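J.: Take this sequence and fold it.
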Amino acid sequence: MIVSILTIFLLSFYINNSNSVLAETDPLGIEAEAAILIEASTGKILYEKNADKVLGIASMSKMMTEYLLFEALAEGRVTLDQQYNVSDYVYRISQNRSLSNVPLRQDGTYSVQELYESMAIYSANGSTIALTEIIAGSETNFIKMMNDKAAELGLQDYKFYNSTGLNNKDLAGMHPEGTGPTDENVMSARATAKLAYYLLKDFPQLLETASIPKKKFREGTDDEINMDNWNWMLPGLVYQYQDVDGIKTGSTDFAGYSFTGTAERDGVRYITVVMNTDGYKARFDETRKMLDYAFSNYSIEEIYPEGYQVKDQSFLPVVKGKEKEVEIESSAPINVVLKRGEQEKDLYKAEYVLDKELLSKENELMAPIKKGTKVGQLVVSYNGTNNYGFITPEGENTLKADLVTMEDVEKANWFTLMMRGIGGFFGDIWSSVSDTIKGLF
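T.: I've put the predicted structure just below:
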């Protein structure tokens, strides 16, 4: 009896202690193999779990396909009304209704607009491959573009083997050259969020299509098909969440159920990634947790206004100027993602970092000086806990503002400089005499 009671006590202690440790390491309790939450304008990371673990991404791969499509459109290499004749590869993949697809006719002609919408809304795999052929001539060529662009964007922990995110075994032996028959795209949650960050930053118009909950493909024709967006968090769908408008779901046997989501409310947008959740609904449940946490606990606040000056450091000495000093201030406000209850005066510190190349060894500026001359930066540092940093190196720049001069300082004429020199000479003599006299007494 005593042994049983002791066993129960120890088991209870272990469970409670384990839960305590879990709460400390994962305060949101996100039930996914990996996850990350960022604020979209700054790239500030607010939460992460196994963010650098490399996992399958399935159809979230199509975010890179979208990026390259929008880039081609922006550069005029492709147009939305451009027509495409269906290749045998695209035809065969598009006819497989066990995959997400809109069946394309073998002798059909489709616009880039139609193909893009079916990819973005319905995750149509045949349409996705068609777009790669339009942009790069073949999916094989396109895969190189995907990996090259990932490197250019500074992504780490990724590998693209096809444009769709399917396992290569689903491509009927026609997978891109140089890839294996069972290869599948992989990324980390951090890399996925970084891709989503750049996609929204560079091509925000993608949300016009990604936010469409339902649409008919080739409406009014014999080929009409209902396309329900796989992002069931969109308004009007089964797991709707206020203000969600993107971006991409993904699921394969290898990747599990994943989702890159985004929502904007009151001018603040967040990006979420969950990877390999417990089921179709779970990826939306876990996303909801992160969005609730973000919208309830964070806001973007101005903590240092334009024209801010560090106390007792608002002037720089000037050499050979009509004035002997010039006033300096920050040229732009500094906004941060602030957690509710945080006191910025306690957690944030501002300091000047002067441009040594412009200053003498005595930290003096040489006249003449123009108003608005950059002389350094106001740099803000954060001393709080759970500082996950930013999704991109550029994010640190949001904590910096140029330090500029507030007025012109003309160079003094020769007479003024001569008189200052004479004054300085006699001043030095008087100081020396004074010191000598003081020494006598």
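
J.: contacts, neighbours, all on C-alpha from now
T.: Noted.

J.: Could you look up the next helix or strand downstream of the helix or strand harbouring Ile300?
T.: Here Ile300, judged by DSSP states H and E, is contained in strand 298-304. The helix or strand immediately downstream of strand 298-304 is strand 315-319, counting by DSSP H and E.

J.: which secondary structure elements does that next one contact?
T.: If you count contacts as 3 or more CA pairs under 8 Å, 6 or more residues apart in numbering; DSSP states H and E, strand 315-319 packs onto strand 325-330, strand 365-366.

J.: just the ones you listed: most buried one?
T.: Ranked by mean neighbour count, these are led by strand 325-330 with a mean of 22 (mean count of other CA atoms under 10 Å).

J.: Give me the contact list for the next helix or strand after it.
T.: Next helix or strand after strand 325-330 toward the C-terminus (DSSP H and E): strand 334-339. Applying CA atoms under 8 Å, 6 or more residues apart in numbering, the set of residues contacting strand 334-339 from outside is 39, 44, 297-306, 344, 398-401.

J.: which of those residues count as buried?
T.: Buried members of those, counted by 16 or more other CA atoms under 10 Å: 39, 44, 298-299, 303-304, 344, 398-401.

J.: what angle do the strand holding Ile300 and strand 334-339 make?
T.: In terms of direction (axes from the mean of the first three to the mean of the last three CA atoms, to 10 degrees), strand 298-304 departs from strand 334-339 by 140 degrees.

J.: Another for comparison:
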Amino acid sequence: MKKKSILTMIAAVPLTAGLLFQTETDVQAVEPDLAAESAILVDADSGQVLYSNKADLILPPASMTKMMTEYLVNEAVAKGETSWDAEVNVTSKAEEISQNNALSNVPLRANRTYTVQELYEAMAIYSANGATIALAEHVAGTESDFVDMMNERAGELGMKDYEFVNSTGLNNASMDGLHPEGTEPDTENMMSARASAKLAYHLLNEYPDVLDTAGITEKTFRENGANTSMDNWNWMLPGSMYGSLDYEGVDGLKTGYTEMAGNAFTGTVEQNGTRFISVVMRTDSQTARFEETAKLYDYGFDNLSETEVVQEGQSFEDASSFPVVNGKDDAVSASAGSSLSLLLEDGDAENINTSVNINQDVLNENGELEAPVEKGTEIGTITLSGEGAPQSLSGVNETSQEVPLVLDEGVEKAGWFALTMRSVGGFFGSMWNSASSFVQGLL
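T.: Take a look at the predicted model:
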């Protein structure tokens, strides 16, 4: 192999069989048959997609929209732009929406103040729409400006297939003319199951305390004064009033319903250190969204196990050694800088290959490393390919994880004397080769 070819090296090599989780059966688990128009199941830690069905279909998310409002409220608190005990002055718009008994609400009064914490709990537990609008106005000034923030942040989070027109997930038509200025009166928020899962992924990983509120089964709003009992719409929570639907480990996240959206649910569950995020959209009933979610959780916990597919220190064919110039050593080995484990069905690891991608910027024009180089220097990445490679939340054809390819040892730069002798040796070697060629030409 010529040294220069390293610049474009992309070596696809099968994983060493001895490093894989071996199984005694080739029987594949049966994926759940869901009565939902769209669904997805994700590993909350890595973002690995474990199951999907029409996950990129754009549908109304209804009140699952409020996850973005939760995200932006938490972000504002984290930045010091507001606080949980900050007082919120309720506008006449938020008051009017909150008095609509056809919508999920706690009654608000424009002549009273409420803390951010109170309004946030009403939104997260009871899906209160007036409280949500009050929070949006508190954070951004107007709901219209808040909607701009929602769409901007969605893009920054890498979400695809979405459009926010209000902070609540209501159909604008149900807001009796009080929909955000600049949006159409007959529109509704739109988002795919994948986008909903990605939003939940960022919400849980960046602001994990959201589960402290999302997991509350019931609470009273405004204990002093007009009291409203708030029962969490998430009936999968252990201890929920709908005990037949509860599921061990469920502690969030957000339900949704409008006539156009049907019944939807973004949930999360944790058992034995493994946490899933799930989304089901457009199911037939309030209970069906939880029954279909339970099928996803059963599939995940019963059939998927953590499997190491790359070991730290593992070397790869045709990418295990790299030439070094001007160093005390003329080559250095490379290997995986960390291990990589995935949640897989038994036997799926056998279908995964690795692709080694070399970073051309660390090599010179001849495909060599130039001394000195340090141990642990990242010179490329190891990505997964093949039928069993994990799918990413970012898109169908993108893998969810990669590990660095790093140098196993450092190489110091050779001293001036050694470099001089190499130069001299190279000169006489070149002269000898030239002379040999000349003599050969005479014979």
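
J.: Measure how the longest helix seen in structure 1 sits relative to strand 315-319, angle-wise.
T.: In structure 1, taking DSSP state H as the definition, the longest helix is helix 414-440. Counting by the same axes, to 10 degrees, helix 414-440 of structure 1 lies at 110 degrees to strand 315-319.

J.: What helices and strands are in contact with helix 414-440 of structure 1?
T.: The helices and strands touching helix 414-440 of structure 1, judged by 3+ CA pairs under 8 Å, 6+ apart, number zero.

J.: For it, list every residue counted as buried.
T.: Buried, per 16+ other CA under 10 Å, within helix 414-440 of structure 1: Leu417.

J.: what do you get for stretch 26-38 of structure 1?
T.: Neighbour-count burial for stretch 26-38 of structure 1 flags 28, 30-38 (criterion: 16+ other CA under 10 Å).

J.: Kindly report the same for stretch 260-271 of structure 2.
T.: 261-270.

J.: so which of the helices and strands packed on strand 315-319 of structure 1 gets nearest Asp245 of structure 1?
T.: strand 325-330 (36.1 Å; CA to CA).

J.: what's that closest one aligned against in structure 2?
T.: Aligned by TM-score structural alignment, strand 325-330 of structure 1 falls on residues 331-336 of structure 2.

J.: how big's the offset between that stretch and structure 1?
T.: Compared with structure 1 after the fit, stretch 331-336 of structure 2 shows a mean deviation of 2.3 Å (mean CA distance after the TM-score superposition for structure 1).

J.: can you list contacts of that stretch?
T.: 310-316, 319-324, 382, 403-411.

J.: Now with 10 Å, please.
T.: 310-316, 319-325, 356, 368-369, 373, 375-382, 403-411 (CA atoms under 10 Å, 6 or more residues apart in numbering).

J.: follow-up on the earlier one: quick check: which of the helices and strands packed on strand 315-319 of structure 1 is nearest to Phe415 of structure 1?
T.: Using CA to CA, those put strand 365-366 closest to Phe415 of structure 1, at 17.5 Å.

J.: And that closest one, how far out from the chain middle?
T.: The chain centre lies 39 Å from the centre of strand 365-366 of structure 1; the measure is CA atoms, centre = their mean, to the nearest Å.

J.: Onto which residues of structure 2 does that strand map?
T.: The alignment of strand 365-366 of structure 1 onto structure 2 (TM-score structural alignment) covers residues 369-370.

J.: Quick check: the matching stretch compared with structure 1, mean distance?
T.: By mean CA distance after the TM-score superposition for structure 1, the fitted stretch 369-370 of structure 2 averages 1.6 Å away from its aligned residues in structure 1.

J.: got the contact list for that stretch?
T.: Applying CA under 10 Å, 6+ apart, the contact partners of stretch 369-370 of structure 2 are 322-327, 330-332, 361-364, 379, 411-413.

J.: one step back: from the contacts of stretch 331-336 of structure 2, list just the buried residues.
T.: Here, 16+ other CA under 10 Å leaves 310-311, 313-316, 319-325, 356, 368-369, 373, 376-382, 403-408, 410-411 buried among these.

J.: can you map out the helices along structure 1?
T.: Secondary structure of structure 1, counting by DSSP H: helices at 2-25, 62-74, 88-94, 112-122, 125-136, 139-152, 189-202, 206-210, 282-297, 344-347, 414-440.

J.: Tell me the counterpart residues of the fourth one in structure 2, please.
T.: The counterpart of helix 112-122 of structure 1 in structure 2, using TM-score structural alignment, spans residues 116-126.

J.: I'd like to know which of the buried ones among the contacts of strand 334-339 of structure 1 is nearest to Ser94 of structure 1.
T.: Nearest to Ser94 of structure 1 among these, with distances taken as CA to CA, is Glu39, at 36.5 Å.

J.: Excluding covalently adjacent residues, which one is nearest to the equivalent of the closest one over in structure 2?
T.: Superposed on structure 2 with TM-score structural alignment, Glu39 of structure 1 falls opposite Asp43. Excluding its sequence neighbours, the residue lying closest to Asp43 of structure 2 (CA to CA, 6 or more residues apart in numbering) is Phe276, at 4.9 Å.

J.: No further questions, thank you.
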